[in-house]
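1. could you look at this predicted model? Sequence included:
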Amino acid sequence: MLASRRILLIIGGGIAAYKSLDLIRRLRERGASVTPVLTRAGSEFVTPLSVSALAGRNVFQDLFDLTDEAEMGHIELSRSADLIVVAPATADLMAKMAQGHADDLASTLLLATDTPVLVAPSMNVRMWDHPATQRNMKTLKEDGVAFVGPNEGDMACGEYGPGRMAEPLEIVAAIETRIAKGPLAGKRILVTSGPTHEPIDPVRYIANRSSGAQGTAIASALSALGADVIFVTGPADVQPPEGVTVVPVQTAQEMLDAVEDALPVDAGIFAAAVADWRVKSASERKLKKTKDGLPDLSFAENPDILATVCKSKEKRPDLVVGFAAETDDVLKHATAKRKRKGCDWIVANDVSPGTGIMGGSENDVTLITDDGAEDWPRLSKDQVARRLAQKIAEALA
C-alpha cells in the first residue's frame, strides 16, 4: 500500500522524537520514501545525522537555507508529498497549526500546503488536557487534520495519563488508512463501542457483559475502507484497533459528551451497550454492610445517546446506525426501537442465554432498514463488521 508513496515527516521537539527513527525505518520497509523535516527543538532529541541515515536523504531544517531553497523550495516541498505526518506533534506545533503561524520551516510547510496531514500528538498529560490544547485539537479536526493517538501510559516526566505518542506501527497503520483509496476515503465516521460503567461507590459499578469486540471490529473494517474513524469506547475487554482516533470513556454521560464533541460526522455507528440507568448519587466512600440490610440506592435514567444524535437538527449524520441486543421478540423490539430512536438502520441480535453472542466471537444479526429486515447468517464478528462496513460505504457513496 505504501510502495512509492511519498511521506513528508515533520519531527517535533519532544522526548518521543526517538520513535520517529523507528517510524522512518518502518515506512521505508514498506516501500515509502520519507523526506524528513527536523524542527530546532526536535534536533535536541535526535540528530540530523541519525534521521538522514535512516531516511536515506538530506534533512530539511531551516526556512532560510539558500541551498535547500535552490534545490527544492519550501512551497514545492510542502506539496510534493502524498501525506504530511507530524510525529511527534507537540503542543506548540499543534497551536501553530491551529492558529496559522508560519515562523519556522515546519509551520510554514504546514500552512503552505493542500496535502492531507496526519498528526501524532505527544506531550505531558497536563498539556494535553489543557483547554487550549483541546480547542486546538478540535480546530484542527474541523480543518480536516487526522489524528492518531495520543495513547495513555507512563510519561518520561513521571506522570501517567493520555499524552504518549502512538507507537510507530500504529502510526504506520494510520498512514496506510489515510493514503488508502478505499470507498470511504474522505469520510468521517463515529463508532461507539463497549459497555459503560456507572459508579455506585469508589469500588462498585453497574455494567453489562459487552466485550466491545463487535464495535472494535466495525471500527477496524471502516478504517480499512479508508474512513477517518473516531472510536468512542467504554471499558472493553479487547484492545482498540490501530489507525483510528480512540476516545476512552467510562460512563454514559462521558460517552455522550465525547460523541457530541466528535460531531459533525458523515455516519454514526452506535454499537456501545450503554447502561440505561445510573445511581442518582454515587457514594464517595465505599458502602458498608449495615444491620438494616441492603443499601438504599436511588436510580436515575441515563442520557439516550442514540436518540439525542438522531434528533439533532444541526449535526445529525447522513447515516445513523443503532444496535439492539434483545433476549425475546427480537425483530419486534428492534423495529420498535428504530422507530422510537429515529435512526436509519438498526442491527438486531439475539443475546438470550444459550446463544453465546454476548461476549462471544460470533454474532447472528438482522439488519433493519426502510427496505425491511435482512437476515444474515451466523458469522464471526469480523465478518459481520466487514459486511456492515461495505453496506455503509455503498450508502454513503
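-> That came through, no problem.
2. only C-alpha atoms from now on, for both contacts and neighbour counts.
-> OK.
3. quick one: residue 97 and residue 141 touch, right?
-> No: using Cα atoms under 8 Å, residue 97 makes no contact with residue 141, being 11.1 Å away.
4. more neighbours: which of the two?
-> Remark: of residue 97 and residue 141, residue 97 carries more neighbours, 22 against 14, as counted by other Cα atoms under 10 Å.
5. next secondary structure after the helix or strand the more buried one falls within?
-> In this structure, residue 97 sits in helix 91-99 according to DSSP states H and E. Helices and strands here follow DSSP H and E; after helix 91-99, the next one along the chain is helix 105-111.
6. what helices or strands is the helix holding residue 97 leaning on?
-> Judged by 3 or more Cα pairs under 8 Å, 6 or more residues apart in numbering; DSSP states H and E, helix 91-99 is in contact with helix 105-111, helix 131-142.
7. deepest in the core, which of these is it.
-> Highest mean neighbour count of those: helix 105-111, a mean of 22 (counted as mean count of other Cα atoms under 10 Å).
8. what's downstream of it, the next helix or strand?
-> From helix 105-111 onward toward the C-terminus, using DSSP H and E, the following helix or strand is strand 117-121.
9. can you name every helix or strand that the helix or strand following that next one contacts?
-> Proceeding N to C from strand 117-121, the next assigned helix or strand is helix 125-129, under DSSP H and E. Contact here means 3+ Cα pairs under 8 Å, 6+ apart; on that basis helix 125-129 packs against strand 160-164.
10. next up, a second structure to put side by side with the first:
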Amino acid sequence: MQKRTVGLIAGGAGLAVVGGGVLAVVLLTGSGGVDAALEVLPADTTNLTYVDRDGFAERAGVGDIGHDASEKDLDRYLEATRDSAAATPLSRYLVPMKDAAINELDVDWYVVGRNNDDGYGNVYRLDDDVDFGDLGDDLEDAGYDKDEVSGHPRYTADMAVVDTATGMIGGRYPQDLRDVTLLEDEHLMIATGSPEEFIEVIDGDADSLSDSDDVADLLDQADSPEFAEISVGDGVRCGPGLGRNLSPEQLEQVARESGTDGLGHPEATGIFVVADGDDATAVSALVFGSDEDAEDDADARKDWLEHGTDPFSLRPNKDYFDLGSVSADGSIVVVEGDYENGAATAVQMAAQGSGPGACSD
C-alpha cells in the first residue's frame, strides 16, 4: 500500500429541536456528545466538523493528561494526536496556552458549523471543572475588552494587542479566540464574530440543524464518533475538483481516468472516525435522493474502489484503502475498510475529493 502523509487541523462541523433550558440540562448532566453539539448549530448549516476530544483521549490512552500537564505528558499527548483527526484548532497552541485559563486539554467536544452565505462559528464545550469566572478574568487580563451579547459576556481583542511575532494575545490566547462569548450554564465558549445566531439556537429562539433528516440518517451509521465531518445540500463537495483549480475539461478528464464519473452525486455525505478497541476505524456514508440511486451508486462504488484510481493522485485505490464492504440501505450507501496510514487518512482524502466517499461532480 502507498502511504499518505497525514497533516490535519480540525476545522478546519441532536436530532430533535430543543429549547435552551433543555439543552442546558443535557449539558449540565453530561457533555451530550454529538447530539448536543448539533443542537447548537443553526438550521441552515451546510457543513460541520465535530470532535469528541475527551472520547479520543480516553481511547488513545491519554485521558489522564490535563491542563497542568508536564512537558513529557504534553509530548505524549501530541504524539497520540499525530495520526488522529480528533484535534481541535487549539491543539496547535498547547504549549503557549499552558498559562491560559483553558487550553485544548480542557475541551470536552468541539464543533464548527459553516454555511455557504454567512461564514462559520466555532463552539467549544468545556469540561465541568472549568471556572468561567476565572476564564473571563484571565481574558480581560490578557488584553480583551468585555461586553455583553444577549445577556452573555463577550470578550474581544483588538489587533493592537496581538503580538505580531507570535500571533498570540497576552502571550497565551491565539487569534482563533479573538472574539469569544461565554455561556456558563451550558459550559460553552463560542468563537465567532456573529455569536447572536448561535445564541438564538441555544436559547431555543431559532431552529437548529437537529431538524435535518439527512444528518440523522448519517449519524445512524456511526456509533459515538470521535470525529465527524458532515455536508448537506449545497454544502456537498466530494468531486475530483475539490480544492483544485481545474478547468471543466480537466475535471472531465480526471473523472474519466479515475473512474469517478460512474459514481453518483449524493444529497449529503459524512465521514466518521469511531473507536475500534484501542484503535479507530473510518466510516464513509452518502445519502442519495432515492433507494434506486443508492443501489446504483453502491454497485459502481464497489467496482471503482476495487479497480479504479484515486482522482487526486491517479494511483490505484487499493494502494491506500483495503475495502471491507459497500452496502446500500434504503437511500444510504455505507463504505467501510482499512487505511494504510490509519483512519485519519480518510479525512485527508475526503478533503481532496478522493477516498471511499468521493463522488461525481
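-> That came in fine, so what should we check first? The model shown is predicted, which means the values in this text are computed figures rather than measured ones.
11. what's the TM-score here?
-> Overlay of the two chains. TM-score (TM-score structural alignment, normalised by the length of structure 2): 0.27; 181 aligned residues with a Cα RMSD of 7.6 Å.
12. okay, buried residues for the helix holding residue 97 of structure 1 please.
-> Going by neighbour count (16 or more other Cα atoms under 10 Å), the buried part of helix 91-99 of structure 1 is 91, 93-98.
13. of those, which is the nearest to residue 20 of structure 1?
-> Using Cα to Cα, residue 93 comes nearest to residue 20 of structure 1 of those, at 15.7 Å.
14. surely the closest one and residue 107 touch.
-> Yes: between residue 93 of structure 1 and residue 107 there is a contact under Cα under 8 Å: 7.2 Å.
15. which SSE is immediately downstream of the biggest helix by length in structure 2?
-> Using DSSP state H to assign secondary structure, the helix with the most residues in structure 2 is helix 291-307. Using DSSP H and E, the helix or strand that follows helix 291-307 of structure 2 in sequence is strand 321-329.
16. hang on, the earlier thing: would you format the helices and strands packed on helix 91-99 of structure 1 as a markdown table with distance to residue 21 of structure 1 included?
-> Converted to a markdown table, these look like this (distance: least, Cα to Cα, whole Å):
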| stretch | distance to residue 21 of structure 1 |
| --- | --- |
| helix 105-111 | 18 |
| helix 131-142 | 25 |
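17. and residue 141 of structure 2, how far from residue 305 of structure 2?
-> 54 Å (Cα to Cα, to the nearest Å).
18. of these two, which one has the most company?
-> More crowded of residue 141 of structure 2 and residue 305, by other Cα under 10 Å: residue 305, with 22 against 11.
19. from residue 337 of structure 2, how far off is the more buried one?
-> 10 Å.
20. mutual contacts of these two, please.
-> Common neighbours of residue 305 of structure 2 and residue 337, counting by Cα atoms under 8 Å, 6 or more residues apart in numbering, are residue 323.
21. residues near residue 307 of structure 2, how many?
-> Applying other Cα under 10 Å, we find 13 other residues in the vicinity of residue 307 of structure 2.
22. same check, this time on residue 37 of structure 2
-> By other Cα under 10 Å, the burial measure for residue 37 of structure 2, its neighbour count, is 27.
23. so what's the closest residue to it other than its chain neighbours up against?
-> Closest residue in space to residue 37 of structure 2, ignoring its immediate chain neighbours: residue 111 at 6.3 Å, by Cα to Cα, 6 or more residues apart in numbering. By Cα under 8 Å, 6+ apart, the contact list for residue 111 of structure 2 reads 13, 37-38, 48-51, 122-124.
24. same question for residue 282 of structure 2.
-> 271-274, 336-338, 343-344, 346.
25. with residue 327 of structure 2 instead?
-> Residues in contact with residue 327 of structure 2 (Cα under 8 Å, 6+ apart) are 298, 333-335.
26. wait, residue 306 of structure 1 touches residue 322, no?
-> Yes: using Cα under 8 Å, residue 306 of structure 1 is in contact with residue 322, at 6.9 Å.
27. can you select the buried ones from the contacts of residue 282 of structure 2 in PyMOL?
-> Buried residues within those, by 16+ other Cα under 10 Å, are selected in PyMOL with:
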select buried, resi 271+272+273+274+336+337+338+343+344+346
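28. could you dump the contacts of residue 282 of structure 2 into JSON lines with distance to residue 20 of structure 2 added?
-> Shown next, in JSON lines, are the contacts of residue 282 of structure 2 (distance: Cα to Cα, whole Å):
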{"residue": "271", "distance to residue 20 of structure 2": "29"}
{"residue": "272", "distance to residue 20 of structure 2": "27"}
{"residue": "273", "distance to residue 20 of structure 2": "29"}
{"residue": "274", "distance to residue 20 of structure 2": "29"}
{"residue": "336", "distance to residue 20 of structure 2": "37"}
{"residue": "337", "distance to residue 20 of structure 2": "39"}
{"residue": "338", "distance to residue 20 of structure 2": "40"}
{"residue": "343", "distance to residue 20 of structure 2": "35"}
{"residue": "344", "distance to residue 20 of structure 2": "34"}
{"residue": "346", "distance to residue 20 of structure 2": "35"}
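29. looking at the contacts of residue 282 of structure 2, which are in helices?
-> Those of the contacts of residue 282 of structure 2 lying in helices (DSSP H): 344, 346.
30. tell me the one of the contacts of residue 282 of structure 2 nearest residue 173 of structure 2?
-> residue 344 (27.1 Å).
31. hang on, the earlier thing: tell me which other helices or strands the longest helix of structure 2 touches.
-> Here helix 291-307 of structure 2 touches strand 321-329, strand 332-339, going by 3+ Cα pairs under 8 Å, 6+ apart.
32. so the residue nearest to residue 37 of structure 2 is in which element?
-> Under the assignment here (DSSP H and E), residue 111 of structure 2 is part of strand 107-115.
33. mind listing what's buried along the following helix or strand past that strand?
-> Downstream of strand 107-115 of structure 2, the next assigned helix or strand under DSSP H and E is strand 119-126. By neighbour count on 16+ other Cα under 10 Å, the buried set for strand 119-126 of structure 2 is 120-126.
34. strand 119-126 of structure 2 - contacts with which helices or strands?
-> Counting contacts by 3+ Cα pairs under 8 Å, 6+ apart, strand 119-126 of structure 2 packs against strand 107-115, strand 188-191.
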